[in-house]
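J.: okay, here's the prediction I keep looking at, along with the sequence it came from:
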Amino acid sequence: MYIPKKYLKEEWTEVEYLIKKYPLGTIVTTDDKGTIIANHIPFFLKEDPESGKKYLIAHIAKSNHQIPSLTDSDNVLVIFQSVNSYITPNHYPGKQETHKFVPTWDFASAHVYGSSKIIDDFDFVRDQLNHITDQQEHGKDDAWTVSEAPEGYLKVMQKAITGLQIEIKNTECKFKFEQGMKEREVDGVIKGLHEEGKVEVSQLVSDANNRSGTTKA
């Protein structure tokens, strides 16, 4: 990934944030003919407390044509991306004075590289289903749990899927949110995005530029 220094995030916490906040990853592999395959799968981040190794776990349809390239592969890429937005030059106060501003796009992205295994094991898949469901239902007053569905129905549905585990080997992370711009230009973007109703992106711009009194959504 192309990452100018001002947008580079080397802390694991930033990668972790993107995976947990935006768990729908784009998983990229190549088959034995060199053909690129990509699919979009929600992941759960898991860490082994003993080894410290980090894993992405998920489930995938047994009929998915990507499975062969995910079976014992050492060359897997998963891309996670935040909410994003086009930035109009009109958000920059300086535009009215010099007109020397052009549009850009603000976003954050993490590239996670690792080795994958297909794990066709009932308990592994059920554990993954519980983890991802509990993660996404957390905080809801009427949070749904996997156990609410009839067990017979769950077993039938589960027959169509298999488990996927990716051991994380390396990561790259980019947060492109107006870093390097003058304070008033950054503030103009924060304000403009908020007025457009893009509150989450506005907050990310604020966080990336260390504005006081702000936290990640």
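T.: Right, received. Where do you want to start?

J.: please make it C-alpha for all contacts and neighbour counts, starting now.
T.: OK.

J.: mind naming the longest helix for this protein?
T.: helix 122-137 (DSSP state H).

J.: measure how far that helix is from the centre of its chain, please.
T.: Chain-centre distance of helix 122-137: 18 Å, with Cα atoms, centre = their mean, to the nearest Å.

J.: now the helix or strand that that helix is followed by and helix 122-137, what's the angle there?
T.: Downstream of helix 122-137, the first helix or strand assigned by DSSP states H and E is helix 151-158. Relative orientation of helix 151-158 and helix 122-137, computed by axes from the mean of the first three to the mean of the last three Cα atoms, to 10 degrees: 100 degrees.

J.: next up, a structure to set beside the first:
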Amino acid sequence: MYNPPAFAETRDEALHAIMCASSLPVLVSPARGGGLLATHLPLLFQAPDRLVGHVAKGNFHWRDFDPAQDSLAVFTAAEGYVSPSWYPAKEEHGRVVPTWNYSVVHATGRLSIVEAPEPLLEIVTALTNRHEQGRAHPWAVSDAPDDYIAAQLKGIVGLVLTITKLEGKAKLSQNRSQADQDGVIAGAARVNPALADSMKRRR
């Protein structure tokens, strides 16, 4: 990842927050026969070094990836277009152009699969609890009949990425003046509140 020092994010808590805020990361793995496999799927970070998720058995990713090589999970949190009209510098000298602000994490590690019912149920339950939290009436895996859940588990395979490297980037206008940063926050607040909030937290 191209990662200039001004944008590099190295704080563990910030890296974990980006991963938790990413709704649909991408898992990329080398295939045994050559080439790359890519799957969009929810992944849950489990401290200190695990990402867990699952795919349908019909998805060839779990069958064809090379477990002897590293896989890569790409997480994107708040992101969005930055208009030059948001910069006070536009009125001062006009030497401004559009850009894109974003926060991302690349998690590298070895991928393994989970097929046994009990640990697979643990993965499904953990993912469900993560995404149901905060709802007025959260749904739980235990709300469904046991035999139905058992049948559903037969159609999926769990994935576990054991993380060996985390690389983060938060490109949030740090290379602009304070006035321009304030202008981007104000502009983004009107059309992309999540990006504005991300910039405020990064200060």
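T.: Nice, thanks for sending it over. A quick note: this is a predicted structure, and the numbers were derived from the prediction, not measured.

J.: before we move on, back to that, which helices and strands sit right next to the longest helix of the first structure?
T.: With contacts taken as 3 or more Cα pairs under 8 Å, 6 or more residues apart in numbering; DSSP states H and E, helix 122-137 of the first structure sits against strand 44-47, strand 54-61, strand 161-176.

J.: let's have those strands in TSV, adding distance to residue 104 of the first structure.
T.: Below are those laid out as TSV (distance: least, Cα to Cα, whole Å):
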stretch	distance to residue 104 of the first structure
strand 44-47	31
strand 54-61	31
strand 161-176	10
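
J.: which one of the ones you listed lies nearest to residue 4 of the first structure?
T.: Smallest distance to residue 4 of the first structure across these (Cα to Cα): 8.5 Å, for strand 161-176.

J.: the second structure: matching residues for the closest one?
T.: Counting by TM-score structural alignment, strand 161-176 of the first structure pairs with residues 156-171 of the second structure.

J.: for that stretch, buried residues please.
T.: 156-163, 166-171 (16 or more other Cα atoms under 10 Å).

J.: just want the most central residue of the first structure.
T.: residue 80 (2.9 Å; Cα atoms, centre = their mean).

J.: and that one, what pairs with it in the second structure?
T.: So, by TM-score structural alignment, residue 80 of the first structure is matched to residue 75.

J.: wait, residue 131 of the first structure touches residue 45, no?
T.: No: using Cα atoms under 8 Å as the test, residue 131 of the first structure is too far from residue 45 to be in contact (9.1 Å).

J.: mean deviation of the longest helix of the first structure from the second structure?
T.: Compared with the second structure after fitting, helix 122-137 of the first structure has a mean deviation of 0.8 Å; criterion: mean Cα distance after the TM-score superposition for the first structure.

J.: what stretch of the second structure does that helix fall on?
T.: Taking TM-score structural alignment, helix 122-137 of the first structure hits residues 117-132 over in the second structure.

J.: next one: stretch 89-96 of the first structure
T.: Counting by TM-score structural alignment, stretch 89-96 of the first structure corresponds to 84-91 in the second structure.

J.: could you list the buried residues of that stretch?
T.: In stretch 84-91 of the second structure, counting by 16+ other Cα under 10 Å, buried: 84, 85, 86, 87, 88, 89.

J.: and the gap between the first one and residue 184 of the second structure?
T.: Applying Cα to Cα, to the nearest Å, one obtains 9 Å for the distance of residue 84 of the second structure from residue 184 of the second structure.

J.: how about residue 125 of the first structure: what's its closest non-neighbour residue?
T.: residue 163 (5.1 Å; Cα to Cα, 6 or more residues apart in numbering).

J.: the one you found contacts residue 127, doesn't it?
T.: No: when contacts are counted by Cα under 8 Å, residue 163 of the first structure is not listed as touching residue 127 (9.7 Å).

J.: count of neighbours near residue 39 of the first structure?
T.: 15 (other Cα atoms under 10 Å).

J.: could you check how far it is from residue 135 of the first structure?
T.: 21 Å.

J.: the match of strand 161-176 of the first structure against the first structure, how far on average?
T.: Stretch 156-171 of the second structure sits 0.6 Å off on average (mean Cα distance after the TM-score superposition for the first structure).
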